[in-house]
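S.K.: any chance you can model this:
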Amino acid sequence: MQFLKILFWCLLTFLAAIFTYGNWDRVEIHLWGGMVADVNLPLLLLVAFLVGWLPMLMYHHAVRWRLRQRLATCERMIADARAIAVPVPVAEPVIVADLGDRPAPTAGTLL
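M.R.: As a prediction, this is how the structure comes out:
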């Protein structure tokens, strides 16, 4: 699997190099105040890519950090609940019959 990842990144780097070599043109960017900046097209595309990608990457890491914190809190709460909830043995219930006004039976009498 590691070989395929290396192969993918080498192929991507090769394609980027071919694109850069084929598009090494100067692009004029008109700035405020009548200023003009001459920038190479690959550099301009790289900067535009990073401007769009970096905020999303930071947002992604912030969401992952927040979810990890919430998961750790829930796991601590579950561990605490398991530690507190120790099962207590319950004794057998004693059933007492209500005989009412009748006297308790003695040996030799029928009910």
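S.K.: okay, CA-based contacts and neighbour counts for the rest of this
M.R.: Fine.
S.K.: this protein: strands as residue ranges?
M.R.: Taking DSSP state E as the test, the strands found in the chain are 26-30, 36-40.
S.K.: relative to Leu12, how far out is Gln2?
M.R.: From Gln2 over to Leu12 the distance is 15 Å, taken as Cα to Cα, to the nearest Å.
S.K.: oh sorry, the question was meant for Ile78
M.R.: Distance, Ile78 to Leu12, by Cα to Cα: 46 Å.
S.K.: also this sequence, please, to line up against the first:
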Amino acid sequence: MQFLKTLFWIVVAVSIAIFASNNWSDVTLNLWAELQADIKLPVLLAILFLLGFLPTYFVMRGRIWALQRKLILAERPVVAAPPAPVAHEPQEEQAE
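M.R.: Take a look at the predicted model:
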């Protein structure tokens, strides 16, 4: 199973490398007013991927962190409070 997982990631990495080398061309971005930026297409795609992926990733990690905190609190042993001392009423002595 480890071999298949490694093979999958190698295929993904080679596919990305082939895509990047075949599409290594400039793309002109019209930002605002007369401002333009030239950027390579694979770099632009990587930036856009991270722009979409990172917020979702951080939300997921935040939820996992909160659930782990709740789980740790739920798994703590419950410490019972010591019983309150019972107030004894003084007994009246009966005269014999």
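S.K.: TM-score for this pair?
M.R.: Once superposed, chain against chain, the TM-score is 0.77 (TM-score structural alignment, normalised by the length of structure 2); 80 aligned residues with a Cα RMSD of 1.2 Å.
S.K.: about what we covered before: of Gln2 and Leu12 of structure 1, which one has the most company?
M.R.: Leu12 (12 against 7; other Cα atoms under 10 Å).
S.K.: structure 2: which residue goes with that one?
M.R.: Using TM-score structural alignment, the equivalent of Leu12 of structure 1 in structure 2 is Val12.
S.K.: can you name every helix or strand that the longest helix seen in structure 2 contacts?
M.R.: The longest helix of structure 2 (DSSP state H) is helix 41-75. When contacts are defined as 3 or more Cα pairs under 8 Å, 6 or more residues apart in numbering; DSSP states H and E, helix 41-75 of structure 2 sits against helix 2-22.
S.K.: and the helix it packs on with helix 41-75, angle?
M.R.: 150 degrees (axes from the mean of the first three to the mean of the last three Cα atoms, to 10 degrees).
S.K.: check which residues of helix 2-22 of structure 2 are buried.
M.R.: Ala20 (16 or more other Cα atoms under 10 Å).
S.K.: on average, how far is it from the matching bit in structure 1?
M.R.: The superposed helix 2-22 of structure 2 is, by mean Cα distance after the TM-score superposition for structure 1, a mean 0.9 Å from where its aligned residues fall in structure 1.
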